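Chemist: would you be able to build a 3D model of this:
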Amino acid sequence: MGFIYNGISSKNMKIKARLTSWQASPALRNSYEMVPGKAGVADFGCDSSERIIIVNCNVYPQKSFADLVDVLDGLAEWLNPMNGLKQLVLDDIPDRYFYARLTEQVDCERLLRTAGAFDLKFICPDPHAYALTDEQFTISSEGNHEIERLTGNADSEPVYQLKGTINSSSSTYISITTNGEELRVVGALTADEVLVIDSGLVTAKITDINGNTLRNGLPGLDELNFPVLHKGDNEITITVAGATFSELRILAKSRWR
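Modeler: Okay, here's the model as predicted:
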């Protein structure tokens, strides 16, 4: 077993890695409140905290201790947490990735004169794992549509790419209703522009057909009601008033809890 971090494999760094434990679900942040005169506590629900991934590593015997230090120097440069979060893919779970960085120092224990062992402790501030090969859907007509998410086990925060034409009149719009929640687009949009709505980043932008950003898309939304897709069936309704709808492309951003 090994892992890929920031596009580089542990095997290429002369490191053998394996998982000896797995956090089946991330830690929870519980919200309780004591109520005077009532036994127990009032439960206001919970949310997920960060995920911790621990990888056990070994460096095979090198020709000299200096060569062992060279391997560890390369590791320190490769996994430098000062560079921020990077994509982490574990060989044992090759269909998903995490955004992670080291959260503790790395102390190498010398097993032999030129070999060593150490643990890498990664923190994932976003506890979800995301699909490396994701589901995509395209809707090209008005009315009711059903799409089915098969990947992952949690609600996802998709990216919507809307094509159509909307003038600046207050009476024209394109409405996208996802599982009963409406997102109404009222801002101006031309036929050679794309409105990109990112629920994960809670933002929107307008690009040209080549993906170059032209302007902020948030002013074109009637309200900030970003869509969420469930695992399984989802109902999406396209309604148009005084505008032209061309296409809605959906990147599911499928994920695991």
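
Chemist: alpha carbons only for contacts and neighbour counts from here, please
Modeler: OK.

Chemist: against N12, how distant is the residue nearest to F65 when sequence neighbours are not counted?
Modeler: Excluding the flanking residues, the one nearest F65 by C-alpha to C-alpha, 6 or more residues apart in numbering is T114, at 4.7 Å. Distance from T114 to N12, counting by C-alpha to C-alpha, to the nearest Å: 18 Å.

Chemist: one more to put side by side:
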Amino acid sequence: MIGFKYRGKHCSEFGVTLLSYTVHSPELRESEEEVSGLPGTIDYGTEWGKRGIELRIDITPTSDAFKLQQSKILNWLKPTLPAGLLVFDELPDRFFYAKFTGRLGTEQFGYYGTFEFSMKCTDPFVYGPEQILEQTITGNPESIFVVSAGTEPAYPVIRLQNAGINMINGFSLTIISEVE
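Modeler: The predicted model follows:
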């Protein structure tokens, strides 16, 4: 069964089956200004906005009473909480920071069946597992290559630790990157 995990709980724990989902491209925020007397516009740049995710689910009866099952699902999706990790079974090594948006109220919950709802990601990026590279530097100079497996260029976080008792003087670090 294809499903999803949200806030550390799999949808199957609530009698929810994922029928389909669509991950939309992030919205764009374009900053521009029209100035009277000048042709065209002044472009101040473009930034990523939020990303929407549409889910279509099927709710099947569980051993719980319907009202209790309904309450558990609504509490799991609670939109007043901060964004939680959303992981689809098809992409177990990628996750979104998402939160429920729109409606899935009691009027839509009148019976068991198929429902559609939305989630929003105010952080538009898809994340993968943290990659840790440990390497001992023995030469001078020495190069270490760190490659991001993501689709969005990103700078690495570098932490240096001296495991010896000798002081390291005149140390410099240079990051040569193709990040635009």
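
Chemist: rewinding a little: neighbour count winner among T114 and N12 of the first structure?
Modeler: T114 (17 against 10; other C-alpha atoms under 10 Å).

Chemist: which ones are touching that one?
Modeler: The contact partners of T114 of the first structure, by C-alpha atoms under 8 Å, 6 or more residues apart in numbering, come to 60-65, 67-68.

Chemist: K67 of the second structure: what secondary structure?
Modeler: helix (DSSP: H, G, I helix; E, B strand; the rest coil).

Chemist: now do the counterpart of it in the first structure: how many residues are near it, please.
Modeler: Mapped onto the first structure by TM-score structural alignment, K67 of the second structure lines up with V69. Neighbourhood size, V69 of the first structure [other C-alpha under 10 Å]: 16.

Chemist: how close does V69 of the first structure sit to I53 of the first structure?
Modeler: As for V69 of the first structure, its distance to I53 of the first structure is 25 Å (criterion: C-alpha to C-alpha).

Chemist: now L72 of the first structure
Modeler: Using C-alpha to C-alpha, we find L72 of the first structure at a distance of 20 Å from I53 of the first structure.

Chemist: could you find the closest non-adjacent residue to the residue positioned nearest the centre of the first structure?
Modeler: By C-alpha atoms, centre = their mean, the first structure has its centre lying nearest to Y130, at 5.2 Å. Distances taken as C-alpha to C-alpha, 6+ apart place R255 nearest to Y130 of the first structure, at 4.3 Å, with adjacent residues excluded.

Chemist: any idea what that neighbour aligns with in the second structure?
Modeler: Alignment note: R255 of the first structure maps to a gap in the second structure; criterion TM-score structural alignment.

Chemist: list the contacts of R255 of the first structure.
Modeler: R255 of the first structure makes contact with 128-131, 151-156, according to C-alpha under 8 Å, 6+ apart.

Chemist: let's verify E13 of the second structure: helix, strand, or coil?
Modeler: With three-state DSSP as the criterion, E13 of the second structure reads helix.

Chemist: equivalent analysis for A76 of the first structure, please.
Modeler: helix.

Chemist: can you count the residues close to it?
Modeler: Counted with other C-alpha under 10 Å, A76 of the first structure comes out at 13.

Chemist: so how far is K63 of the first structure from it?
Modeler: Remark: distance between A76 of the first structure and K63 of the first structure (C-alpha to C-alpha) = 20 Å.

Chemist: next one: T239 of the first structure
Modeler: Counting by C-alpha to C-alpha, the separation of T239 of the first structure from K63 of the first structure is 69 Å.

Chemist: cool, and D208 of the first structure?
Modeler: 56 Å.

Chemist: kindly report the same for L102 of the first structure.
Modeler: Taking C-alpha to C-alpha, one finds L102 of the first structure at 28 Å from K63 of the first structure.

Chemist: picking that back up, turn the contacts of R255 of the first structure into CSV, including distance to R184 of the first structure.
Modeler: Output for the contacts of R255 of the first structure, formatted as CSV (distance: C-alpha to C-alpha, whole Å):
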residue, distance to R184 of the first structure
H128, 28
A129, 30
Y130, 28
A131, 28
T151, 28
G152, 28
N153, 28
A154, 25
D155, 21
S156, 20
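
Chemist: the residue nearest to the centre of the first structure matches what in the second structure?
Modeler: With TM-score structural alignment as the criterion, the equivalent of Y130 of the first structure in the second structure is Y127.

Chemist: would you check that P61 of the first structure makes contact with A117?
Modeler: No. Using C-alpha atoms under 8 Å, P61 of the first structure makes no contact with A117, being 10.7 Å away.

Chemist: of the two, who's got more company?
Modeler: Here P61 of the first structure and A117 are compared on neighbour count by other C-alpha under 10 Å; more neighbours surround A117, at 19 against 15.

Chemist: neighbours around the residue nearest to R113 of the first structure when sequence neighbours are not counted, how many?
Modeler: Nearest residue to R113 of the first structure, sequence neighbours excluded (C-alpha to C-alpha, 6+ apart): F65, at 6.4 Å. Applying other C-alpha under 10 Å, we find 15 residues neighbouring F65 of the first structure.
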